[in-house]
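Engineer: sequence and predicted model, in that order:
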Amino acid sequence: MIRIKRSAAAVGAATLLAFSLTACGGAPTDASEDDFCEVATQEPDDVDAIHDWADEAEEVGTPEDIPDDARAGFEAIVELAKDIEEEDLEDENFLDDLSEEEQDEFEAYATYVGETCGGPEVPDPEAT
């Protein structure tokens, strides 16, 4: 299984449920890349911040050119982020039950974010 950093994995805690609840998705499909990236690269660190992120992500949506599998991953992440609870953040094995298709969609979304938005800013060690 692909290792996903804790904040992204935390958002994935209820993915199986999210995939079953996600139909067409209500988030817009015409977001600007700048608006999308501003939301997609946030790293919420607690349940309330994750819920706020989900609301913001659903409001902003995705750019028109996002691949279908990455859009499916986005929709699933938003749905599960809305429903995540504190105990989900403590479960280190919650991704073990993902199907291969679900893992692929999750990875497709992460890849799209990386390619579209770039990586997080890394401080220059010589600047300190």
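Structural biologist: Perfect, thanks for sending it. Numbers count the residues shown, from 1 in each chain.
Engineer: C-alpha from now on. contacts and neighbour counts both.
Structural biologist: Will do.
Engineer: mind listing residues that contact the lengthiest helix in the chain?
Structural biologist: The longest helix of the chain (DSSP state H) is helix 100-117. Residues outside helix 100-117 that contact it (Cα atoms under 8 Å, 6 or more residues apart in numbering): 15, 19, 33, 37, 40-41, 66, 69-74, 77.
Engineer: would you mind measuring from the residue positioned nearest the centre of the chain to C37?
Structural biologist: Among the residues of the chain, the one closest to the centroid is I77, at 4.5 Å (Cα atoms, centre = their mean). For I77, the distance to C37 equals 15 Å [Cα to Cα, to the nearest Å].
Engineer: again with G25
Structural biologist: Separation of G25 from C37 (Cα to Cα) stands at 19 Å.
Engineer: those two: which is more packed in?
Structural biologist: Higher neighbour count among G25 and C37: C37, with 20 against 17, using other Cα atoms under 10 Å.
Engineer: which non-adjacent residue is nearest that one?
Structural biologist: Take C37 and drop its neighbours on the chain: the residue closest to it by Cα to Cα, 6 or more residues apart in numbering is C117, 5.4 Å away.
Engineer: what's around the one you found, how many residues?
Structural biologist: By the criterion of other Cα under 10 Å, C117 has 16 neighbours.
Engineer: ok, the residue nearest to the centre of the chain - contacts?
Structural biologist: Neighbouring residues of I77 by Cα under 8 Å, 6+ apart: 11-12, 15, 18, 106.
Engineer: element containing it?
Structural biologist: Using DSSP states H and E, I77 sits in helix 68-83.
Engineer: let's bring in a second model and compare:
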Amino acid sequence: MLLPKRPLATAGAAVLLALSLTACGGDSPSDASVKDYCDAVRGDTNNEAFAKALEDKDYDKIVDLFKEQAEKVEKVGTPKDISDDAREGFEIQLDAIKDIDGDDVKKAFESNGDSDPFEDKISKDDKKKVEAYTKYESETCSDSGSVPTPDVPTEVPTDGLPTDGLPTDGLPSGFPSDLPTDPAELESLLSNLPTEIPSS
């Protein structure tokens, strides 16, 4: 569920892992289309409602929005090609979101990433499964929501462009293939540039 990830980006990675829970339970379908799955994971929860709840520090409302989105994801389920570990991670996250409340979310925000109130709630094995699911979600849905770009030409036509009368005196003949990053090397490179631009 992408909705909470952006506003929560300042809360730290551990908080994001715990709060971006997007699934719930083993009864969820396992034959969803990739499009339906990715649409559900991305969510359609009202961004304005989430932003307002975040601004108002209405942690109970934030939890309600998370749970609402998790219910939608649970109804859709996962595609058939998900690995067993990733599917279990999906189910672990769905079950975990059922157990969070406003106080958990408040603690997560107040910790500023220094401590994770959710860390103790997930075993080491389950964390690996959640990571497998997170990786699956990221790889499966990374391109499906991108906005199509119009076809843009990759070559610039040069026919008909004037070449006569263009100044070439004083222009460097070659450019370095590796640009330096050390300030001393940059200064040396800059000292080799012409100090005056020729005029026509």
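Structural biologist: Okay, I see it. Only a predicted model underlies this, so the values are computations on that prediction, with no experimental measurement involved.
Engineer: mind checking what the residue nearest to C37 of structure 1 lines up with in structure 2?
Structural biologist: Using TM-score structural alignment, the partner of C117 of structure 1 in structure 2 is C141.
Engineer: what distance do you get for its match to S188 of structure 2?
Structural biologist: Distance from C141 of structure 2 to S188 of structure 2, by Cα to Cα: 47 Å.
Engineer: cool, and D95 of structure 2?
Structural biologist: Distance from D95 of structure 2 to S188 of structure 2, by Cα to Cα: 61 Å.
Engineer: of those two, who's got more company?
Structural biologist: Ranked by neighbour count (other Cα under 10 Å), D95 of structure 2 and S188 place D95 first, with 18 against 11.
Engineer: hmm, S28 and that one touching each other?
Structural biologist: No: with contact defined as Cα atoms under 8 Å, D95 of structure 2 does not count as touching S28 (11.3 Å).
Engineer: for the spatially closest residue to D95 of structure 2 that is not a sequence neighbour, helix, strand, or coil?
Structural biologist: Leaving out its chain neighbours, the residue that sits closest to D95 of structure 2 by Cα to Cα, 6+ apart is C24, at 4.6 Å. Classification of C24 of structure 2 using DSSP: H, G, I helix; E, B strand; the rest coil returns coil.
Engineer: next, count neighbours for C24 of structure 2.
Structural biologist: C24 of structure 2 has 25 neighbouring residues, counting by other Cα under 10 Å.
Engineer: repeat for F109 of structure 2
Structural biologist: Close neighbours of F109 of structure 2, defined as other Cα under 10 Å, add up to 21.
Engineer: same deal with E115 of structure 1?
Structural biologist: 10.
Engineer: next: K82 of structure 1.
Structural biologist: Neighbours of K82 of structure 1 (other Cα under 10 Å): 20.
Engineer: structure 2: strands as residue ranges?
Structural biologist: Applying DSSP state E to structure 2 gives no strands.
Engineer: wait, V15 of structure 2 touches A108, no?
Structural biologist: Yes: counting by Cα under 8 Å, V15 of structure 2 touches A108, with 5.9 Å between them.
Engineer: ok, the contacts of I77 of structure 1 in structure 2: which stay?
Structural biologist: Of those, the ones still in contact in structure 2 (both residues aligned by TM-score structural alignment, their matches' Cα atoms under 8 Å) are 12, 18, 106.
Engineer: CSV please, covering those and showing distance to D45 of structure 1.
Structural biologist: Output for those, formatted as CSV (distance: Cα to Cα, whole Å):
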residue, distance to D45 of structure 1
G12, 13
A18, 20
F106, 19
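Engineer: contact partners for D52 of structure 1?
Structural biologist: Counting by Cα under 8 Å, 6+ apart, D52 of structure 1 has no contacts.
Engineer: what residue in structure 2 is paired with it?
Structural biologist: Match for D52 of structure 1 (TM-score structural alignment): E68.
Engineer: now do that match against S188 of structure 2, distance only.
Structural biologist: Taking Cα to Cα as the measure, E68 of structure 2 falls 60 Å from S188 of structure 2.
Engineer: please apply the same query to N47 of structure 2.
Structural biologist: For N47 of structure 2 relative to S188 of structure 2 (Cα to Cα), the value is 51 Å.
Engineer: nothing else from me, thank you.
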